[in-house]
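*Asks:* The amino acid sequence is not available; the structure is as follows:
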């Protein structure tokens, strides 16, 4: 409130920020929510960060350390509006560590370039962490505390499989409280409470995980990032099968009905700590499937018989996800990035042809980046990686859909459970209600730029042509597409060799 009161006293607030000034007419907490709603991913009036010359940086670090680091925090924060304060301070610590080790060197610039903490890497990491933290806030805001806590309990049970259930439940509750403050923009409390949470975790590192010991020896601002990125602990040996406790036990319905949430939380904990290779979303789907089964079976005369096939039923979720990851990674690793992107563009243009060509290209590139990042990992890490990042892409798409509806099937998928969205989008077929717009020759404008433009621009132009072609004929089969692609390639090979490229393209 104090910060917002000060902002609202600024004389020319409307000149700089337009409609945001209207927020000052509201009372808290609506005023705060109003200000938060004006956050944008990449403010277009802020130029890209340019690193000063090496000698200038080092002199400023030596003479004006506080000012230099303050400017760094300012530069990162205004370019990454969704990044939480502890992450920004952690990046500033990384930046300072790079300067400390490089400034005494003879070639400071080369040292900074070679450093893992090189500024461009820090910029990328800032974007990456910002997207993840915004996604966490979105889950908390849109799906509520129960889904957020289930998601965190899943992940933390995988990461700390030796920790007792009660300790993890308390930690998850604390994480939720801290996230609420960070997401609401209270950055002072956000820093303070994260610091307390990490200190508490480090005070019980023997209970949680041996993997966080090196992190807990770091300065406070560097601990959080280290702990978040630490490896999963090894799961305990000889964990018993869950079938006996959750399927064969005659008291299952009694335990489920007497304390529904506690029962399901313990199931998520037990299942997650046994399956570090599964994605959070898959485990939540399995838990939802089990919960739905118990809701149905516990009302029957013979519940045990009703849920006797629980394992087979739940394995369907697992097989769908495993098959999808396997198929897509085989496609990516066999055919490469370019063909993978084309395949995605064909599929997603058919699913939602109403979306603009540029946005479809943006979505396709983001999904291809997921393939590139995740399919290079060891097999046991691929599912978790790919579903996590795909969920972020899909959630962003659904957020846009709220203000600009796409079609009925996208609306249906966006309104389903958080964990079910990705399978819903995967299973989505061609939009049969879509009526292609009247033919516009400009959508298929062939000129000599298609031969003379730089390779990246040519590739982009061809991808847009592909999307526009599918928009015209969403029912087109793969064979028809191959025939057209072959004809297009032959035309380009022929015409790009001619003196009058435009005439050749027009004739063809």
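*Replies:* Arrived safely. Remember, predicted model here, so these are calculated numbers, not experimental data. Numbers count the residues shown, from 1 in each chain.
*Asks:* From now on I want contacts and neighbour counts done on CA atoms only, so please keep to that.
*Replies:* Fine.
*Asks:* So what would you say the end-to-end distance of stretch 21-28 is?
*Replies:* End-to-end span of stretch 21-28 (Cα to Cα, to the nearest Å): 14 Å.
*Asks:* where do the strands sit along the stretch 201-350 of the chain?
*Replies:* Remark: no strands are assigned in the stretch 201-350 of the chain by DSSP state E, counting those that start in this stretch.
*Asks:* What's the first helix or strand after the helix or strand encompassing residue 470?
*Replies:* Per DSSP states H and E: residue 470 is located in helix 455-472. The helix or strand immediately downstream of helix 455-472 is helix 478-495, counting by DSSP H and E.
*Asks:* so what secondary structure elements neighbour that following helix?
*Replies:* Here helix 478-495 touches helix 501-507, going by 3 or more Cα pairs under 8 Å, 6 or more residues apart in numbering; DSSP states H and E.
*Asks:* tell me the contacts of residue 215?
*Replies:* 222, 223, 226, 227 (Cα atoms under 8 Å, 6 or more residues apart in numbering).
*Asks:* one more time with 7 Å
*Replies:* By Cα atoms under 7 Å, 6 or more residues apart in numbering, residue 215 lies in contact with 223, 226, 227.
*Asks:* Out of these, name the ones that lie in helices.
*Replies:* Mapping these onto helices (DSSP state H) picks out 223, 226, 227.
*Asks:* Just the buried ones among those, please.
*Replies:* 223, 226, 227 (16 or more other Cα atoms under 10 Å).
*Asks:* try this one next to it:
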């Protein structure tokens, strides 16, 4: 999540921020029944943005000073607008010799995975968190080339959906999903299709906002609901 906002920051700089906010992020992993993942994720995002704005050097480096003068909602939207699309990146994290990748992973699996997540996140700032996490596992089990192609394609789709929501309104995204679902599920009950379109729209909005915890949780709920029908 952090690297998608701090695209100019080095891997080490992002790691430092992650460690500083680790205690709070861990709380989101062990929520009680009455606690909301969305609320926890929102609080984490607020702390992250506050952290950036309290660091004048970092805010200036990423040209966020103007955003830091806004209130919470306005600040978040401002940060989103400063994300730079992935059109300038021809590929994802490159490994000089992909053949011995399994050996590299065995020696330092955590570091390689974290580096991959960092590179993919900053190069594809609109790619949804669950996709990045999934690819960080899959990329080491099959060839990197098809994974790179898939990430570029899905990243462009996520970027397009997020731009619609940021520049216009996520209700437009709901309309798009409703049309697509209606075409795919010709025999389905319209009320169910409409509900699914709203759920997907809400999920897109959550993921586009960079709330990775709520995004992961929301996608899991949506998949469970869809598969149960």
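*Replies:* Noted; the coordinates are in hand. Note that the coordinates shown come from a computational prediction; the quantities given were computed from them, not determined experimentally.
*Asks:* Please work out how many residues are found near residue 89 of structure 2.
*Replies:* Using other Cα atoms under 10 Å, residue 89 of structure 2 has 11 other residues around it.
*Asks:* now do residue 97 of structure 2
*Replies:* 7.
*Asks:* Quick check: which element contains the aligned residue in structure 2 for residue 36 of structure 1?
*Replies:* In structure 2, the residue paired with residue 36 of structure 1 is residue 80, using TM-score structural alignment. Using DSSP H and E, residue 80 of structure 2 maps to helix 72-81.
*Asks:* buried set for that helix?
*Replies:* Using 16+ other Cα under 10 Å as the test for burial, helix 72-81 of structure 2 gives 75, 76, 78, 79, 80.
*Asks:* and which of the ones in helices among the contacts of residue 215 of structure 1 is nearest to residue 50 of structure 1?
*Replies:* Distances from residue 50 of structure 1 to those, taken as Cα to Cα, are shortest for residue 226 (26.9 Å).
*Asks:* What residues of the longest helix seen in structure 2 count as buried?
*Replies:* Longest helix of structure 2, by residue count under DSSP H: helix 144-167. By 16+ other Cα under 10 Å, the buried positions in helix 144-167 of structure 2 come out as 144, 147-148, 151-152, 154-156, 158-159, 161-163, 165-166.
*Asks:* Ok, stretch 13-31 of structure 2 next?
*Replies:* Quick answer for stretch 13-31 of structure 2 (16+ other Cα under 10 Å): 14, 15, 18, 25, 28.
*Asks:* a markdown table for these, including secondary structure?
*Replies:* Below are the buried residues of stretch 13-31 of structure 2 laid out as a markdown table (DSSP: H, G, I helix; E, B strand; the rest coil):
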| residue | secondary structure |
| --- | --- |
| 14 | helix |
| 15 | helix |
| 18 | helix |
| 25 | helix |
| 28 | coil |
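*Asks:* and which of these is nearest to residue 45 of structure 2?
*Replies:* Of all the buried residues of stretch 13-31 of structure 2, residue 45 of structure 2 sits closest to residue 25, with 9.8 Å by Cα to Cα.
*Asks:* Counting neighbours, what do you get for the nearest residue to that closest one once chain neighbours are set aside?
*Replies:* Excluding its sequence neighbours, the residue lying closest to residue 25 of structure 2 (Cα to Cα, 6 or more residues apart in numbering) is residue 44, at 6.6 Å. Using other Cα under 10 Å, residue 44 of structure 2 is surrounded by 21 other residues.
*Asks:* rewinding a little: what's the mean deviation for the helix holding residue 80 of structure 2 versus structure 1?
*Replies:* Once the two models are superposed, helix 72-81 of structure 2 sits on average 0.9 Å from its counterpart in structure 1 (mean Cα distance after the TM-score superposition for structure 1).
*Asks:* Residue 55 of structure 1 sits in which helix or strand?
*Replies:* Going by DSSP H and E, residue 55 of structure 1 is in helix 54-63.
*Asks:* and residue 215 of structure 2, what pairs with it in structure 1?
*Replies:* Superposed on structure 1 with TM-score structural alignment, residue 215 of structure 2 falls opposite residue 190.
*Asks:* can you count the residues close to its match?
*Replies:* By other Cα under 10 Å, neighbour count at residue 190 of structure 1 equals 22.
*Asks:* Contact partners for it?
*Replies:* The contact partners of residue 190 of structure 1, by Cα under 7 Å, 6+ apart, come to 85, 178, 181, 182.
*Asks:* Can you list which of the residues you listed are found in strands?
*Replies:* Among those, DSSP state E puts none in strands.
*Asks:* circling back: what's the helix or strand for the match of residue 215 of structure 2?
*Replies:* Per DSSP H and E: helix 187-203 holds residue 190 of structure 1.
*Asks:* Tell me which residues of that helix come out buried.
*Replies:* Within helix 187-203 of structure 1, the residues that count as buried by 16+ other Cα under 10 Å are 190, 191, 193, 194, 195, 197, 198, 199, 201, 202.
*Asks:* Buried residues of the helix or strand that contains residue 44 of structure 2, list them for me.
*Replies:* Following DSSP H and E, one finds residue 44 of structure 2 within helix 37-53. Within helix 37-53 of structure 2, the residues scored as buried using 16+ other Cα under 10 Å are 37-38, 40-45, 48-49, 51-53.
*Asks:* With stretch 192-202 of structure 2 instead?
*Replies:* Buried residues in stretch 192-202 of structure 2 (16+ other Cα under 10 Å): 193, 194, 196, 197, 198, 199, 200, 201, 202.
*Asks:* OK, contacts around the second one?
*Replies:* Residues touching residue 194 of structure 2, when contacts are defined by Cα under 7 Å, 6+ apart, comprise residue 178.
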